[in-house]
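Peer 1: Sequence and predicted model, in that order:
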Amino acid sequence: MRILLIEDDRLIGDGIKAGLTKMGFSVDWFADGKTGRQAIASAPYDAIVLDLSLPGMDGMDILRDWRKSGHDEPVLILTARDALEQRVAGLQQGADDYLCKPFALAEVAARLQALIRRRHGRLMPKLTYGHVTLEPATMTVTSHGEAVLLKPKELAILELFLHNVGRVLPRPLIEEKLYNWDEEVSSNALEVHIHHLRRKLGNDFIRTVHGVGYTLGEIK
């Protein structure tokens, strides 16, 4: 899942990006309000972490501008403004959740996962398709009831497919969800990840739709 992070505090921003990346998220981080506001149109983000006190443009103004422009990506406000009226104002302007500093990274990740689930119409945290189950909170995977060890990119691809059961996902979309702007991607990287997933979860678990992309195989 690809996350847009707008946070001007270098220590906090670096910690969030590093921590979420280890959990399998792809994170684009911007420290300036105006640049962050424009970034939403540059990639298919699954959720956004937005600070309010930003240089260039206040986070509340950014949120208001996004919603007026029709952007409906889930937004988690992360800020030191903890007064009740400020929390209410953020929610009224279109925020989906609100978390005050200081915070625990695990809670940030859990709230993002909840927002993404709701966006995809899923109420239960567990993602299951056939013999494969993914627990997003712990990023653990089982196949036929047995634990399977996946690398971060493999986890990210699996979660993307499990959120899009029945859809054929084009290669460019998968790559946009999988990699942030800081990462250099080799031409066959996606094929390598798909190969590893098939080896670990079954050759028929992910099906190639030639000339289009990939989709989950039929449940047997």
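Peer 2: Nice, I can see it. Numbering: from 1, shown residues only.
Peer 1: drop to CA atoms for contacts and neighbour counts, all remaining ones
Peer 2: Will do.
Peer 1: My reading is that Leu99 is in a strand; is that accurate?
Peer 2: Yes: Leu99 sits within a strand when classified using DSSP: H, G, I helix; E, B strand; the rest coil.
Peer 1: Check it against this one:
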Amino acid sequence: MTTSPSLSRPTRFWLVFATLGALSFDPAVADAEVAGDGLRLAHRELLVLEMLMRRAEWVLMRAAVEKAVYGYDDQIASNILDAHISRLRQKLEAVGRAWAIL
């Protein structure tokens, strides 16, 4: 994800369907599913999920995830990314999937 000089929000340049095991993400319609069952995720949770899925085999720096999820002008509380990841974990566990998001 990159940020346009005239905009403060991240813009997408990857509009490719992603799958990781039973988890799938379609950025064209901002939709995530586990084994065909839809996940109800907030916008920022979807952005976190997309970033983590696209780089599943890498260890990501916190700053890289924040840059992908938030615009330059966003006021970010110190624990907001932790809150998004926590809710994402809960929602994945609720559908019977316990992926490790560290």
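Peer 2: Looks like it came in fine. Given the structure is predicted, the values throughout are model-derived calculations rather than measurements.
Peer 1: quick one: buried residues of the longest helix that the second structure contains?
Peer 2: As assigned by DSSP state H, the longest helix anywhere in the second structure is helix 80-94. By 16 or more other CA atoms under 10 Å, the buried positions in helix 80-94 of the second structure come out as Leu81, His84, Ile85, Leu88, Arg89, Lys91, Leu92.
Peer 1: which residue sits closest to the spatially most central residue of the second structure, ignoring its sequence neighbours?
Peer 2: With distances taken as CA atoms, centre = their mean, Val48 lies nearest the centre of the second structure, 1.9 Å away. Here the nearest residue to Val48 of the second structure in space, its sequence neighbours aside, is Val69; by CA to CA, 6 or more residues apart in numbering that works out to 6.3 Å.
Peer 1: where exactly do the helices run in the second structure?
Peer 2: Counting by DSSP H, the segments of the second structure that form helices are 43-54, 62-69, 80-94.
Peer 1: what about those, which gets the closest to Leu7 of the second structure?
Peer 2: In terms of CA to CA, the element of the helices of the second structure nearest to Leu7 of the second structure is helix 62-69, at 13.9 Å.
Peer 1: Distance from that closest one to the middle of the chain?
Peer 2: Relative to the chain's own centre, helix 62-69 of the second structure is displaced by 10 Å; criterion: CA atoms, centre = their mean, to the nearest Å.
Peer 1: any chance of the helices of the second structure in TSV, with distance to Pro5 of the second structure too?
Peer 2: Shown next, in TSV, are those (distance: least, CA to CA, whole Å):
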stretch	distance to Pro5 of the second structure
helix 43-54	20
helix 62-69	14
helix 80-94	24
